[in-house]
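Student: Next input, structure requested:
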Amino acid sequence: MCLGGHLAFRALLDKRITAVVGFFATDIHSKSLGAGVNDDSLERVSKEFDSYTQELVLFFGTLDSHVPPEGRDLIRKTLRDHGVKFTFMEIADAQHAYVRDEFSKGRYDSAITSSCLGFLFELFHRKLTIDLGDVERKTEKIEHVC
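Tutor: Predicted coordinates:
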C-alpha cells in the first residue's frame, strides 16, 4: 500500500516473483521514489516483465490525490503497450488509502476493501498455491461477438 505498493511493483524485477498486488502505489507515474527523484520503475518493470509467469493487480481510487488521473493513465498505457499481464482497477469515489481503518480521516470503505482483498486472494491462490503446469500460450484470433 502506498510506498509499499510501489516497492511491490518493483519486486516484479525479480523473476521469482510471480504475483503482485499494489494498493494505491505512489510515485510510479512521477518517478519520484528514492534518491535523485528519478526512478525507472515503470519503464523497467514494463520492459522486463515476464508475461508467461508474472501477473500484476493494481488498485487506485478515482479521487486519489497522490496518483492523479493522468498518472493512472500513464501507468495503464505503459503496461498495456508492453504486454504486461495486469488487472487495473479504479474504484469510483475512493480516496488514497481507502483500505485503512476508521482512523483514516473518513477514507475507509469496508465494502470496497473486502472486494479488493477478494482479488488479492484469488490471484495469490491461483499463482502461488495451485500447480496447473506450464502456461500454454496460443495465438488465436479473438472473435468479436455479443
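Student: make it CA atoms for all contacts and neighbour counts henceforth
Tutor: OK.
Student: and the closest residue in space to His29 that isn't next to it in sequence, how many neighbours?
Tutor: Excluding its sequence neighbours, the residue lying closest to His29 (C-alpha to C-alpha, 6 or more residues apart in numbering) is Gly71, at 5.0 Å. For Gly71, the tally of surrounding residues (other C-alpha atoms under 10 Å) stands at 16.
Student: now Phe103
Tutor: Other residues close to Phe103 by other C-alpha under 10 Å number 8.
Student: where's Met89 relative to His29, distance?
Tutor: The spacing between Met89 and His29, counted by C-alpha to C-alpha, to the nearest Å, is 16 Å.
Student: typed the wrong thing, it's His96
Tutor: Distance from His96 to His29, counting by C-alpha to C-alpha: 15 Å.
Student: Pick out whichever of Met89 and His29 has more residues nearby.
Tutor: Neighbours per residue, other C-alpha under 10 Å: of Met89 and His29, the larger number sits with His29, 24 against 17.
Student: Would you map the helices across the chain?
Tutor: In the chain, the helices defined using DSSP state H lie at 3-11, 41-48, 69-81, 110-128.
Student: this one as well, want them side by side:
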Amino acid sequence: MLLQSQHADLVTPTGTMRTYVHRPAGEGRYPAVLFYSEIFQQTGPIERAARLLAGHGYAVLVPEIFHELNPVGTVLAYDNPGRDKGNADKAAKPVEDYDRDNRAMIDWLAGQPWYSGQLGAMGFCIGGHLAFRAALQPEVRGTACFYATDLHTQVIPNQPGQHSMDRAGEIGGELLMIWGKQDPHIPATGRAEVYARLAALGLDFTWHEFNGQHAFMRDEGERYDAQLQRLGYELVFDLFGRTLR
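Tutor: Below you'll find the model as predicted:
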C-alpha cells in the first residue's frame, strides 16, 4: 500500500500543534489512529512506526505532544540532554491540556474526506499514557498502550480528580495494555496497581507482560527487541481490526 505524508498545524487553546499525518495514498476512507510519541516527539523510530500502521490501511496522526514548550518541528535526540528536556516538558504540561489537544485532532479529522469515522489510539512510553488519556474521548473505540509511564504516579501535573487513573471509568472502548517486565519505569508494583484498578472498574482490556526492557518497540538503540516488536504489532492489528473495521 502506497503512502502519503503531510502535516497539519492545528489550533489548540495553548497554541499551534503540528500534527504529522501518514495515510494510504489515493482514494478511500480509512480508520484513523491518534499515535503518541515518546518524550522525544516524532523521531525516526516514531515516524517509521506511524508509517507501518498507515501501510496497513490506517490514517495515523502524530501530534507534537509538547507543542506549547518547543518551537514547531522540534525533535529531541535520544541522549541525556534530550531525555532531560523531554522529562522537564512532561513535568510542565498539565494533563488536562492533552484533552484539548485530542479534541483538536478529532474535530479536524471530522472534516477530512478520507476519514471513515472509526478512531483508535496508540502510544509508546509517555505516549502510552497519552493514548490511555485519549481513550477518555467517546469516539475512541480501541487503544493500544505500550509501557505507559506515570499511570501509577503523579509526575504529570493534574488537578484533583483529573489524574488519568481517576477518570479511567470513563473509558468506553477496548484497551490493549503491553508492558516489559524489565522496565524500571513501571515496576511490578506499579503494573499491579494499574491492573487492579482496570479490573475493579470492569473495563474491556487485555493485558500482556513480556520479558522486555523499556522502549523494546523502538527500532534504535540497545533495548530494541525485534521479536517482541513483531508480537506487539500483531496484537495491535488484531485490536484495530476488531474495533475499527
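Student: After superposition, what is the TM-score?
Tutor: TM-score for the superposed chains, counting by TM-score structural alignment, normalised by the length of the first structure: 0.78, backed by 122 aligned residues with a C-alpha RMSD of 1.8 Å.
Student: what's the burial count for the aligned partner of Gln137 of the second structure in the first structure?
Tutor: Here Gln137 of the second structure is matched to Asp14 in the first structure, going by TM-score structural alignment. Asp14 of the first structure has 13 neighbouring residues, counting by other C-alpha under 10 Å.
Student: Distance of the residue most central in space within the second structure relative to Gly161 of the second structure?
Tutor: In the second structure, the residue lying closest to the centroid (C-alpha atoms, centre = their mean) is Gly123, at 2.3 Å. In this view, Gly123 of the second structure and Gly161 of the second structure are 23 Å apart by C-alpha to C-alpha.
Student: same question, Gly82 of the second structure
Tutor: Relative to Gly161 of the second structure, and taking C-alpha to C-alpha, Gly82 of the second structure is found at 31 Å.
Student: From the neighbour counts alone, determine which of those two ranks first.
Tutor: When Gly82 of the second structure and Gly161 are compared for neighbours, Gly82 comes out ahead with 15 against 9, by other C-alpha under 10 Å.
Student: quick one: the helix or strand hosting the more buried one to helix 126-134, angle?
Tutor: Here Gly82 of the second structure, judged by DSSP states H and E, is contained in helix 80-92. Here helix 80-92 of the second structure runs at an angle of 20 degrees relative to helix 126-134 (axes from the mean of the first three to the mean of the last three C-alpha atoms, to 10 degrees).
Student: Over in the first structure, find the residue span helix 80-92 of the second structure aligns onto.
Tutor: Aligned using TM-score structural alignment, helix 80-92 of the second structure spans no residues in the first structure.
Student: what about that helix, distance to the chain center?
Tutor: Between the centre of helix 80-92 of the second structure and the centre of its chain there are 18 Å (C-alpha atoms, centre = their mean, to the nearest Å).
Student: and the helix or strand that it is followed by, how far out from the chain's middle?
Tutor: Next helix or strand after helix 80-92 of the second structure toward the C-terminus (DSSP H and E): helix 95-110. Offset of helix 95-110 of the second structure from its chain centre (C-alpha atoms, centre = their mean): 13 Å.
Student: Good, wrapping up.
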